[in-house]
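# One predicted model, sequence on top.
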Amino acid sequence: MTDRNFRTILHTLFDWSRRTPDAIAVTDGDTEISYAALTFEVEAASRRLVALGVGRQDRVVLVGNNTWQWVVCYLATMRIGAISVPMNNRLAPAQVGELVEILGARIVLADDLHLSMFEGCAGVEVLSTTGNAARPFFAIQADNELPDMPEALEDAVISFTSGTTGVPKGAVITHNALRQNAEVFAELIGGSQPQSTLIVAPLFHNTGFVDQLCTMIFVGGRSDLLSRYRSQAAVEACRRRPVTFVTAVPSVLRMMMTAEGAEAIFGSAQLVLFGGSPMPAPWSLEMHERWPSLRLVHGYGLTEFTSCCTLLPPELILTHGDSIGYPAKGVELRLVGEDGHDVPEGSPGEIWVRGETRMREYWRRPDITAEKISGEWLRTGDLAERRELGLLYHVGRRDDVINRGGEKILPSFIEATIARMPNVAQAVVFGVPHPVMQNSVIAALEPRPKEMVDVPALLDFLHTQLPGYAVPEVVIVANDLPRTASGKLDRRAVRTAYLASPQAQ
């Protein structure tokens, strides 16, 4: 493994290019790029950026599907000390314009499929990374001298949270935070054999550009890119190039597990990391039985903390799979009550975390930064309890708590109970206004593939498991509920759609 004293991921990349120049760093379909070739491409792209007038700490927006050009542009931006801004490629034009204005972006690098997102943006130069539909970035000839490598505490990335409503919030992440997070995952992966991963999440998401890409660079491993997730495409990619590290939200892992040829994905894997929500116990048990050598790890993380906050060890997955585990290495964690004091064991409190991977601030939002950061601590807005074995259990968000006639209801408790029904894939619970009770409880769920949900039977079951005030008054069953960019059911979008439907009138 490389020298972990290197200050940034960029230093590590260039070290691997000297030590293992022929090892494959990135694959994109038939294209295979070695560490030596990747550093050459990054240096060339860095010179192009300098020739375009991009300087230290300038913002460069990067948008597109998962391609090797995306990876090169991401690394090149950071190589010259500029700030890379991976942008959600599913944003509406109005959102794009707002973000570009907030950023004061210098240039935009976009693949041909997403150039139209920036048609209404003035004052920013847009270049194509994959073709000739606009000025092609990779056709620029440049031999400019490059600046010094970035320092650890310089800003590296602005990562926008995956929520779809409210004021855009860009977490400013330093080079040191990227490297520290990669080290946590490197130790989790362990071993000395060559490592590899298939990136099925969009690269603009922390899972892609931090947990997988940066971690593989840190360990000298290989990142295989899947342009868009399709189960059979993932199977074929892993059949062609087996991988050792798999990570995704549980719903995507389930699609992989049930895909024809799933052995190609999991047969060679050593570690499966999942987050966003617990894995239903039957799924974890099935994975353990089908692939006994797999280590399953449940992680809880935040964009504002670069990624990883807590990890549940693999030996506890089958017995405590709904727990988010313990603080990750280098992370300090508190559970804080409304009075500002730590809560006792078994009581819900807001998760506060601190460590070197904490964001520096929200970009140009000192007001929201002040609400989120208290001294060295990041106030997450998530609620958790500490229970047996000192394990942490995520129980919801402060702003998701439903008040029904004075009774405080945590949606996650109801969701976990619904998930025990064998034909339910995922569920989301939320409150809507009620003229007398303040809130009504609504549940929306997706059935498992090719299965149906018997709503009366579900409600009968819930009445045996929950207090009467917590049983949903309405249950919505749908196969295509809105999701966030990270693949989780989008509680706010589901609630908004319900309130606009005839059912809510």
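Done, it's in.
# make it CA atoms for all contacts and neighbour counts henceforth
Fine.
# and the residue nearest to A444 when sequence neighbours are not counted, what is it in contact with?
In this structure, A444 finds its nearest non-sequential neighbour in I476, 4.4 Å apart by C-alpha to C-alpha, 6 or more residues apart in numbering. Neighbouring residues of I476 by C-alpha atoms under 8 Å, 6 or more residues apart in numbering: I442, A443, A444, L445.
# Dump the residues you listed to JSON lines, plus secondary structure, distance to A82 and neighbour count.
Shown next, in JSON lines, are the contacts of I476 (DSSP: H, G, I helix; E, B strand; the rest coil; distance: C-alpha to C-alpha, whole Å; neighbours: other C-alpha atoms under 10 Å):
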{"residue": "I442", "secondary structure": "strand", "distance to A82": "46", "neighbour count": "20"}
{"residue": "A443", "secondary structure": "strand", "distance to A82": "45", "neighbour count": "22"}
{"residue": "A444", "secondary structure": "strand", "distance to A82": "43", "neighbour count": "22"}
{"residue": "L445", "secondary structure": "strand", "distance to A82": "43", "neighbour count": "23"}
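# ok, structure two:
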Amino acid sequence: MTNLATNLVATATRLPDKVGIKLDQAEVTWSQLHGAAAKVAGQLREAGLEPGDRVSLILPNVPAYPVLFYGTLLAGGIVVPMNPLLKSGEIAYYFQDAGTSFSFVWPDFAEEARKGAQIAAGEGVTTQVIECTAMGPAAGALPDADPLPEPVERADDDTAVILYTSGTTGKPKGAELTHFNLHRNAARSSDDVMVMTEDDVIMGCLPLFHVFGLTCGLNTSVLRGCTLTLIPRFDPAKALEVVGRDHVTIFQGVPTMYAAMLNHPDADAAETSSLRTCVSGGSALPEAVMRNFEQKFDAQILEGYGLSETSPVASFNMPDRPTKPGTIGRAIPGCEMKLVNLDGTDTAPGEIGEIAIRGENVMKGYWGKPEATAEAIPDGWFRTGDLATVDEDGYFTIVDRKKDMIIRGGMNVYPREVEEVLYTHPDVLEAAVVGIPDDVMGEEIGAAVALKPGSETTLDEVQEYVKERIAAYKYPRRLWRLDELPKGPTGKILRREVRPPA
């Protein structure tokens, strides 16, 4: 295995006329996808792209995304996926930090990208912004050239993708994922977790610019030759409709997607009999949501865990073993996980520790940041910043982010534990628990809550409900209501953006 794009060439050769990518009525076969990607690869090389040059993608989930992603890889380039909602200043930072030569942009976001390119040019980085249509670059945007159907030779440890992590502290850092990282993680995800065959249909509502959608949706589909049916922006009604229309067998989502589909008025009438396996990641899936979803849609949800820095999949509840709701499962084959103390020593059995990971899925390092890389991987084990426990069977349970832990009067309170109780309340749709500075306790427990439409429950009733079910020092002293909680690009609730009202 060298270039990740070898997988596309192999699948297009094996299944040329099979539909690989679908977006409503638009269908793209594997040979069409390979042909379009080969054309892009030839044009990029003609325009001056050298192996190892960086190419950013600023697009929603449209067929052009896999065309440009694999076209860049065929040409030997490094892909820099970017959230289309970034503003010009943020775009400029990515262009400068990665040193991008080209940027493929969906027309809706072209103005911000051009402004970003102007700012970056002032700092000495020249990025050519190229607008796209449904299947690739707009006509005339790149010079004509012969297609490049065979991938440029790359080494296993050459960088294939630079994925910028959300940057809970400071500026985002670019995690360098190699051709080997991404190929092996797609293979493990498709074989050990989802048990995929070419007959499967995967729901592609996770954004492809995010590592979960990129690896588990796009790269697994290309590797196994199944069909990926895209939704440009998640909507629960649309998702339910597409499951029935395209006979989706594998659904990949984050907890808010499962809750939205479960609680949608169309849920009872939806045709979802094709669903076999659902995988959840990104944040903790409340047990009540998992149980109710499985019951309503008669499909198993497998919960797992990973990060941009681990390609992403590190652990999962796997279908060939008992699943343990509320856990993130066991380390997948090819990956090791353990818990460590602050000084790097292993924790004693039963104790909470920080998850450390090593294996074929761990990134090469942070792009251009050797100090940050050394801090994150001090001894060959990547430090995740997530606190967890592990049971005697090797199943990990996330307690919380190291940075999210609330210390109330000297007692440790993990927001996730309080959120789990909030989600069992029949009228709570979404919840996020945060620490609020307090003169007496140091920090106090606060909770932002979104209630289900039409609910007449009061926040006092919600507070009383939680108080009866959790230790006295843990229940939220302050609650406030929001119509909807702030979310990231995948729909993951962003606890760090939840602020109590003044």
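Looks like it arrived, so ask away. Since the model is a prediction, treat every value here as computed from it, not as a measurement.
# if we can go back for a sec, translate the residue nearest to A444 of structure 1 into the numbering of structure 2.
Using TM-score structural alignment, the equivalent of I476 of structure 1 in structure 2 is W480.
# Double-check that that match belongs to a strand.
Yes. According to DSSP: H, G, I helix; E, B strand; the rest coil, W480 of structure 2 belongs to a strand.
# Would you mind listing the residues in contact with M290 of structure 2?
Y258, I301, P325.
# on average, how far is the helix of greatest length in structure 1 from the matching bit in structure 2?
Taking DSSP state H as the criterion, structure 1 has its longest helix at helix 35-51. Averaged over the aligned pairs, helix 35-51 of structure 1 sits 0.8 Å from structure 2 after superposition, using mean C-alpha distance after the TM-score superposition for structure 1.
# check contacts around the residue nearest the centre of structure 2.
Nearest residue to the geometric centre of structure 2 (C-alpha atoms, centre = their mean): F212, 3.3 Å. Going by C-alpha under 8 Å, 6+ apart, F212 of structure 2 touches L206, G281, G282, P312, V313.
# just checking, what residue in structure 1 corresponds to the second one?
Going back to what we said before, that points to G281 of structure 2. The alignment partner of G281 of structure 2 in structure 1, by TM-score structural alignment, is G275.
# surely that match meets S307?
No. Applying C-alpha atoms under 8 Å, one finds G275 of structure 1 not in contact with S307, separated by 10.4 Å.
# shared neighbours of those two, which are they?
G301.
# now D399 of structure 1, nearest residue through space, not along the chain?
G381 (7.6 Å).
# What lines up with that neighbour in structure 2?
Checking TM-score structural alignment: G381 of structure 1 goes with G385.
# Checking the most far-flung residue of structure 1 relative to its centre next. Helix, strand or coil?
Farthest-out residue of structure 1 from its mean C-alpha position, per C-alpha atoms, centre = their mean: V436, at 38.9 Å. Look at V436 of structure 1: counting by three-state DSSP, its state is coil.
# With A348 of structure 2 instead?
A348 of structure 2 ends up coil, using three-state DSSP.
# now the aligned residue in structure 1 for it: how far from R448 of structure 1?
Aligned counterpart of A348 of structure 2 in structure 1: P344 (TM-score structural alignment). Distance, P344 of structure 1 to R448 of structure 1, using C-alpha to C-alpha, to the nearest Å: 38 Å.
# One more: I9 of structure 1?
On the measure of C-alpha to C-alpha, I9 of structure 1 and R448 of structure 1 end up 40 Å apart.
# and if you look at S501 of structure 1?
Counting by C-alpha to C-alpha, the gap from S501 of structure 1 to R448 of structure 1 is 24 Å.
# Quick check on these two: which one has the bigger neighbour count.
Counting neighbours by other C-alpha atoms under 10 Å for S501 of structure 1 and for R448 shows that R448 has the greater number, 17 against 10.
# Aligned to that one, what sits in structure 2?
By TM-score structural alignment, R448 of structure 1 lines up with K452.
# In contact with that match, which residues are there?
D427, V428, L429.
# now D199 of structure 2
Applying C-alpha under 8 Å, 6+ apart, the residues near D199 of structure 2 are C226, T227.
# same thing but 10 Å
Counting by C-alpha atoms under 10 Å, 6 or more residues apart in numbering, D199 of structure 2 touches R224, G225, C226, T227, T249.
# Please pull up the equivalent of the last one in structure 1.
Taking TM-score structural alignment as the alignment basis, one finds that T249 of structure 2 is matched in structure 1 by T244.
# does its match really touch I265, like I thought?
Yes. Assessed by C-alpha atoms under 10 Å, T244 of structure 1 is found in contact with I265 at 9.0 Å.
# Pull up the overlap in contacts between those two.
Common neighbours of T244 of structure 1 and I265 (criterion: C-alpha under 10 Å, 6+ apart): L198, C238.
# What does S17 of structure 1 correspond to in structure 2?
Using TM-score structural alignment, S17 of structure 1 pairs with A12 in structure 2.
# Isn't its match up against S31?
Yes. Counting by C-alpha under 10 Å, S31 is a contact partner of A12 of structure 2 at 4.7 Å.
# what sits in contact with each of the two?
Common neighbours of A12 of structure 2 and S31 (C-alpha under 10 Å, 6+ apart) are K18, G20.
# Contact partners for E315 of structure 1?
So E315 of structure 1 contacts R295, L296, V297, G321 (C-alpha under 10 Å, 6+ apart).
# Max pairwise distance over the residues you listed: which two?
R295 and G321 (12.8 Å; C-alpha to C-alpha).
# which neighbours do the two share?
P313, P314, E315.
# Tell me the residue in structure 2 aligned with the first one.
Read that as P313 of structure 1. Mapped onto structure 2 by TM-score structural alignment, P313 of structure 1 lines up with M318.
# Equivalent analysis for A37 of structure 1, please.
By TM-score structural alignment, A37 of structure 1 lines up with Q32.
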